[in-house]
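Novice: Pasting a predicted model and its sequence here:
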Amino acid sequence: MNQTVTTDPKQFIADFFSSFTDDIVNSEEDAELVVDRYHTRDVIQFADGNPIDRDKLVAHVRPVRKKKPATRVEVHDALADGDRIAARYTLHVISGGKTLAIDVQFFGRFTPDGRMREGHMLTRSRD
């Protein structure tokens, strides 16, 4: 069995998404290099049923970089079993004078070096 997550799963998820977002927003490094540091080249994510491969992920993060949102990940629950993690968290975003809170149910698989291989996210914006 792959023992990818050897730390607290809540902390792993918080660190993964916080670090990825910080590197995208606050780094001058090429977006493709940042995406590849956190994801496998064959990554596939499904956000509310919409498939996102590596190329779509890179295309998604480029405009995010320009807006420079402030984000915070609040992990409520997380469980890990080998390379699989399930988590429930809230993504708090401040961008362009707007404040958003998005509840996320996440199910994913990670490589031994901590990169995301697969992710399934169901989201709901709070009012």
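Specialist: That came in fine, so what should we check first?
Novice: use CA for all of it now, contacts and neighbours both
Specialist: Will do.
Novice: Quick one: list the elements packing against the longest helix seen in the chain.
Specialist: Longest helix of the chain, by residue count under DSSP state H: helix 9-26. Where contact means 3 or more Cα pairs under 8 Å, 6 or more residues apart in numbering; DSSP states H and E, helix 9-26 is packed against helix 31-38, helix 54-67, strand 70-81, strand 84-95.
Novice: repeat that with 6 Å
Specialist: Helix 9-26 sits against strand 70-81, with contacts defined as 3 or more Cα pairs under 6 Å, 6 or more residues apart in numbering; DSSP states H and E.
Novice: take a look at this one as well, against the first:
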Amino acid sequence: MTATTSIATALTDLLFDRQIDVDTAFARHFTDDYRQRTDGVWSDHAEFVEHITHLRGVVTDGRVEVHDELIAGDRYADRHTIHARKTDGSEVAFEVLVFAELATDGRFRQIIETTTMLSGRTEDRDLGSAR
């Protein structure tokens, strides 16, 4: 396996680095056959890109704080908090638990995650899967 991506790097590129377009950021960190399950709901490549594109319209900036990270062969796990400022000036934070499968090139092939909102408004609760 080549160098492995990380959730922090992938999310920073996808959500917060506006110098990189969504498709380029996706290709850098995820395989073409990527699938993700967030809080029990599956998304394919196109649905995930739709989700990230939506979030880029809602979020202005933020950061990813990794608390725990483990890589073992083609398996990846982490616990992180994503802190984001929305376009309306409000802030939101989610703790995310991730279990992932990596491709041989080190990109994510599949992620299963569970999100817990730590702060934010009631209407922000579904940001982890909003499209």
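Specialist: Noted; the coordinates are in hand. Treat the numbers as computed from the prediction; the structure is a model and nothing was measured.
Novice: Counterpart of His83 of structure 2 over in structure 1?
Specialist: Aligned by TM-score structural alignment, His83 of structure 2 pairs with His92 of structure 1.
Novice: Kindly report the same for Arg35 of structure 2.
Specialist: Using TM-score structural alignment, Arg35 of structure 2 lines up with Ile44 in structure 1.
Novice: ok, its match touching Asp53?
Specialist: Yes. Applying Cα atoms under 6 Å as the test, Ile44 of structure 1 and Asp53 come out as touching, 4.7 Å apart.
Novice: So between those two, which is more surrounded?
Specialist: Ile44 (20 against 17; other Cα atoms under 10 Å).
Novice: Doesn't that one belong to a helix?
Specialist: No. Under DSSP: H, G, I helix; E, B strand; the rest coil, Ile44 of structure 1 sits outside any helix and is assigned strand.
Novice: OK, contacts around it?
Specialist: If you count contacts by Cα atoms under 6 Å, 6 or more residues apart in numbering, Ile44 of structure 1 has them with 52-53, 118.
Novice: Tell me the residue in structure 2 aligned with Val35 of structure 1.
Specialist: In structure 2, Val35 of structure 1 lands on Phe26 (TM-score structural alignment).
Novice: what's the burial count for the closest residue to its match other than its chain neighbours?
Specialist: Closest residue to Phe26 of structure 2 apart from its sequence neighbours, by Cα to Cα, 6 or more residues apart in numbering: Leu14 at 7.0 Å. The number of residues packed near Leu14 of structure 2 is 24, by other Cα under 10 Å.
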